[in-house]
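Q: my questions are about this predicted structure, shown below with the sequence.
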Amino acid sequence: MAVHAQELEDLLRAAFPDAEIAVDGADGRHMSAMVVDESFRGKNRVQQQRAVYAALKGKMDGSDGELHALALTTRAPD
């Protein structure tokens, strides 16, 4: 089952309600997302990306995950 961009954005928005979020990708298996959120301030990139993956609630887990690849950009606001 594929993940639609809006579904991915909704999951991210639930975890990061005040974030700037942009999701792109039409095939539902290979997508990109940018998340800019204050909660990332002081965290390294790995910590930021782990927080985003946790928000995806298993959509990328294992070889049978609904989402195969996610090009992810994370940062704190300027």
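A: Nice, I can see it. Numbers count the residues shown, from 1 in each chain.

Q: from here on, just use CA atoms for contacts and neighbour counts.
A: Noted.

Q: how about the strands of this structure, start to end?
A: For the chain, the strands defined by DSSP state E occupy 20-24, 30-36, 69-75.

Q: rebuild those strands as CSV, extending it with distance to Arg50.
A: Below are those laid out as CSV (distance: least, C-alpha to C-alpha, whole Å):
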stretch, distance to Arg50
strand 20-24, 16
strand 30-36, 12
strand 69-75, 10
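
Q: next up, a structure to set beside the first:
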Amino acid sequence: MAMDPREVAALIKAAIPDAAVEMGRFGEDNDHLTAKVTSAAFAGLPRVRQHQMVYAALGPRMGAELHALALTTVTPDV
């Protein structure tokens, strides 16, 4: 069973407090998740580092309870 998208969003927001997180599902059984994470904390960082920040927020759940996450990270428009 895939993780609840609300739980994923809560974990991300706990680690990146200013994050706006939009969650979605895809796949044949809707068991894969998408996340669009918008945060000023990403400003000036390469995309790889932005994604590492999100994956760090998910900790050991990434690859275990959460086996598929299509991730998009962006900085807010100012």
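A: Here it is on my side, so go on. Remember, it's a predicted structure, so these values are computed and weren't measured experimentally.

Q: need the TM-score from the superposition.
A: The TM-score (TM-score structural alignment, normalised by the length of the first structure) is 0.85; 75 aligned residues with a C-alpha RMSD of 1.7 Å.

Q: hang on, the earlier thing: between the strands of the first structure, which one is closest to Ala55 of the first structure.
A: Each of the strands of the first structure has some distance to Ala55 of the first structure by C-alpha to C-alpha; the shortest is strand 30-36, at 11.5 Å.

Q: in the second structure, what stretch matches that closest one?
A: Strand 30-36 of the first structure lines up with residues 32-38 of the second structure when matched by TM-score structural alignment.

Q: what comes up buried for the matching stretch?
A: The neighbour-count check on stretch 32-38 of the second structure (16 or more other C-alpha atoms under 10 Å) flags His32, Leu33, Thr34, Ala35, Lys36, Val37, Thr38 as buried.

Q: gap between the closest residue in space to the second one that isn't next to it in sequence and Ala2 of the second structure?
A: The shortest distance from Leu33 of the second structure to any residue that is not its chain neighbour, by C-alpha to C-alpha, 6 or more residues apart in numbering, is 4.4 Å, and that residue is Arg25. Between Arg25 of the second structure and Ala2 of the second structure the distance is 10 Å, computed by C-alpha to C-alpha, to the nearest Å.

Q: which neighbours do the two have in common?
A: Asp31, His32 (C-alpha atoms under 8 Å, 6 or more residues apart in numbering).

Q: sorry, back to before: what's the closest of the buried residues of stretch 32-38 of the second structure to Gln52 of the second structure?
A: Using C-alpha to C-alpha, Val37 comes nearest to Gln52 of the second structure of the buried residues of stretch 32-38 of the second structure, at 12.2 Å.
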